[in-house]
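Student: Provide a 3D model corresponding to the input given below.
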Amino acid sequence: MPFLILTRAGFDDIVARVAPAGAVFHLNPGVATEEEMARLRDAGTAVHVLAPAADPRKAQEVDYALQMALAAGETVWVERGPAKAAPATPVKERASAAEAREHQALHQRLARTAGVFAKSALRTLRKGGAGGHLMVVPYLGFGNAGKLWIKGRVLDEPIFKVQASADSRWSNLLALYQRLESDQVAGERVRAHFQGQSLETVTDQGGYFAFEITPAGPVGDGWQTVALELPDSLADDGQPVRVHADVMVPPRTARFGIISDIDDTVLWTNVTNKLNMALMLARSNSHTRKPFKGVAAFYRALTQGAGGNEDNPVFYVSSSPWHLFGPLVEFLRLQGIPVGPLLLRELGMREVFKLTSHGNHKLGKIELILSFYPDMQFVLIGDSGEQDPEIYAEVVRRHPKSVRVIYIRNVNPDPARIEALDRLIEEVSATGTQLILAPDSVFAAAHAAAEGLIHIDRLASVRSDKREDDTSLPAV
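Tutor: The predicted structure is shown next:
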């Protein structure tokens, strides 16, 4: 696995964590001594010294070095140095204890053949109020007539690259790198304004913030707007940086809600193979990825309901990191899939594609949704690739009256997995809830029509949608 190493601190960190045999190091001049490079070569590491040196503070030089490292056609994992690091000089710790508390010195991103999408990254966490323009990324929130929930993130990033269907794999890789490598801002004050009241919080070490707002008066149906601002960061007009967050409040016409997984349920990602998942994300974008066949029409039918105008809310709960929020929302819109709040994972970069505690994360997010809508029943949709059936069965155990039906896309033909699913189907059915193992969206839609969840006339559109999708396979 190739690594582009720009500083001494990055070298020390990667050498301590990566097995030398088979690794490929592209080093800035002066980062390692001749003796150290000789020892690495004796241990089976291919060591190359950059010419010319790449200043980690200059994106153009880093990109050029990366292109040189990519000459063999491989994926290269890159160290991003701190703003004050000299590329050819060993980096030593000079910060005081107080400075160390304000700056996160190391964020590890290591890529191993097991598929951990990560790399060693030396980054400085920027403290709010130090000048410059920050970016606020508000995520889609949700709520009810008496309470709203909003989450977002503050980044030291000017803007994310806009992607297009004609983008090359190289362009897609750089855009993904930018999102995964964006600098979070810790300790930044954030204010929320709604119905004449203001609340304030501070971003955590990941740059995240969240608000639970109890409005002064009743909240209407549909999408609401909450104003957000950074009082300590000024825009070009001299005013605080401001954005608006959209918050969904289900209308009174809604008969049920939908909670859906994304990976291998809506969007093909091959999540059970982390390396293939990482390669798919690096090679494609929101314009070139495709949903599973018939998903768009099926989800539109569910939101419309049997009455055709129910406007049933849809929530997406996924183990994908919040870094991918923007591309996922863009994907939903481009594919005509109903957009709703996405509840993703807060992950350090070492764990982006090493999705541990998958079940605990999803179960916690579903519990959060159900707490806002205790009187609403839900349709749960997932796949058999990982833990969705087990997670949804646990939801039924805890909230048997809150789940109308579970649809599981069968993506794992392993007989042992099928046997385990049969046991779950029997267990769930004992509560009066159905767990349906569906080969495709048409099968699930036919069952939904028979259950009165969608209008029977919508079956034709799901079949048509599936036929159109048959003409092109998901991008890999």
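Student: switch to C-alpha atoms for all contacts and neighbour counts from now on
Tutor: Fine.
Student: So Ile150 belongs to a strand, correct?
Tutor: Yes: under the criterion used here (DSSP: H, G, I helix; E, B strand; the rest coil), Ile150 sits inside a strand.
Student: Now do the same contact list for the nearest residue to it once chain neighbours are set aside.
Tutor: Take Ile150 and drop its neighbours on the chain: the residue closest to it by C-alpha to C-alpha, 6 or more residues apart in numbering is Gly141, 4.6 Å away. Under the criterion of C-alpha atoms under 8 Å, 6 or more residues apart in numbering, the neighbours of Gly141 are Leu148, Trp149, Ile150, Lys151, Ala245, Asp246, Val247, Met248, Pro341.
Student: Surely the fifth one touches Leu148?
Tutor: No: in this structure Ala245 lies outside contact range of Leu148 using C-alpha atoms under 8 Å: 11.2 Å.
Student: For the comparison step, fold the sequence that follows:
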Amino acid sequence: MPSRLFIASRIEDRLNRLANRFLGRRGWQESIVAFTGYGTTEQLRVLARVVLRPSEDLGIVQAAQALMYRRGWRNFMNAAKPGAQVTVVIGETRIPVEADRGGYIDVRVRNPGLPAGWHTVTLEGAGGSSTLVNIQVIGDDVTFGIVSDIDDTILSTLLPRPFMAAWNSFILTEQARQAVPGMARLYQQLLGAHPGSPIIFISTGAWNTYPMIQRFAARHGIPQGAMLLTDWGPTQTGWFRSGTDHKRRSLRELARDLPNIRWLLVGDDGQHDPDLYAEFATLQPEHVRARAIRQLSPGEHTLAHGLPMEVESDQRWEPDIAPEVRAPDGDGLGEELAALCSPTQHDAQR
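Tutor: The predicted model follows:
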């Protein structure tokens, strides 16, 4: 790790400090944005972000309509509060934590006794703000879980072409976003067959879009689960973050945090999911149950890459286990996965 931040990060930090002073004088208030977390009976991963936001005086009906029809750019109307002091409150246990330079909180804390299931944890800010965070505690006997990409896997965004990505992220209204057919049904069936199993969403999308994605998932019946997104800003070593590295690191963290689980890895063939999943299945085969790749249509491939076909893989991984299935939608993937992910087949492989 370099001793001094990259110049872009230093510029970003200074702009954040100036913005915090200016917006504080303008009446913007501290707010904690909660992100769904996960954990075990031993530890919990708490995810959130502390930001400054303008106060809004909308009625209940107006607020609901604003959320449904708001343009995507409004998801980015906040300012990070670096170094904010926050207390994680779990029953009688109080754990002080500090936000990073982007206002993000990503900490692992000891589980003081929460049993398996869904729970709410309170986050209290030093400025008087507070929020509730949903956390799924995964039982020690759970050995199946789903890792899912978001873009073009559950939500049609036509990434990564820059113009289309900007259109979908900043201009398009939330109601206009389309779900990939059959994916909600597939996830509901899989999790119904494996009670207590988690679904974790990993994406290169920005954390700012988290509230929109969460509302989208709820509207379309996609099961609730933790989302591991990223920050589009500069890093400590460069101008841009690597989406591939983010996904690779997230998979390694899941293998470490939840060592008993063998994952069904679900993605699409529009970006790097096939290579990443094959790499992970090769390096850590004990953590992968199967791989499911949604096949984009020629039109979607053209918008994503300028080519009406899947981009050839740069690497050739040959995992010994973890079979891969492909289909254009959730229903097709479900047919291919019926035998691979059935509870009886799972028990036979343990």
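Student: And the TM-score between them?
Tutor: Put the two chains on top of each other and the TM-score (TM-score structural alignment, normalised by the length of the second structure) is 0.80; 318 aligned residues with a C-alpha RMSD of 3.3 Å.
Student: picking that back up, if we take the contacts of Gly141 of the first structure, which one ends up nearest to Met68 of the first structure?
Tutor: Minimum separation from Met68 of the first structure among the contacts of Gly141 of the first structure (C-alpha to C-alpha) is found for Lys151, which lies at 39.7 Å.
Student: what residue of the second structure matches up with the closest one?
Tutor: Taking TM-score structural alignment as the alignment basis, one finds that Lys151 of the first structure is matched in the second structure by Leu47.
Student: my guess is that match meets Val86, correct?
Tutor: No: look at Leu47 of the second structure against Val86 with C-alpha under 8 Å: they stay out of range, at 11.7 Å.
Student: Give me the common contacts of these two.
Tutor: If you check Leu47 of the second structure and Val86 against C-alpha under 8 Å, 6+ apart, no residue is contacted by both.
Student: And for the residue lying closest to the match of Lys151 of the first structure once chain neighbours are set aside, the neighbour number?
Tutor: In space, not counting the residues next to it along the chain, Leu47 of the second structure is nearest to Asp106; the distance is 4.7 Å by C-alpha to C-alpha, 6+ apart. Each residue near Asp106 of the second structure was counted by other C-alpha atoms under 10 Å, and the total is 17.
Student: what does Thr431 of the first structure give?
Tutor: Other residues near Thr431 of the first structure number 12, with proximity taken as other C-alpha under 10 Å.
Student: cool, Ala175 of the first structure as well?
Tutor: Counted with other C-alpha under 10 Å, residues neighbouring Ala175 of the first structure total 18.
Student: Tell me the secondary structure at it.
Tutor: Classification of Ala175 of the first structure into helix, strand or coil gives helix, according to three-state DSSP.
Student: roughly how far apart are the counterpart of Met77 of the second structure in the first structure and Arg123 of the first structure?
Tutor: Met77 of the second structure maps onto Glu181 in the first structure when the alignment is built from TM-score structural alignment. Plainly put, Glu181 of the first structure is 9 Å away from Arg123 of the first structure if you go by C-alpha to C-alpha, to the nearest Å.
Student: one step back: could you find the counterpart of the residue nearest to Ile150 of the first structure in the second structure?
Tutor: Counting by TM-score structural alignment, the partner of Gly141 of the first structure is Gly37.
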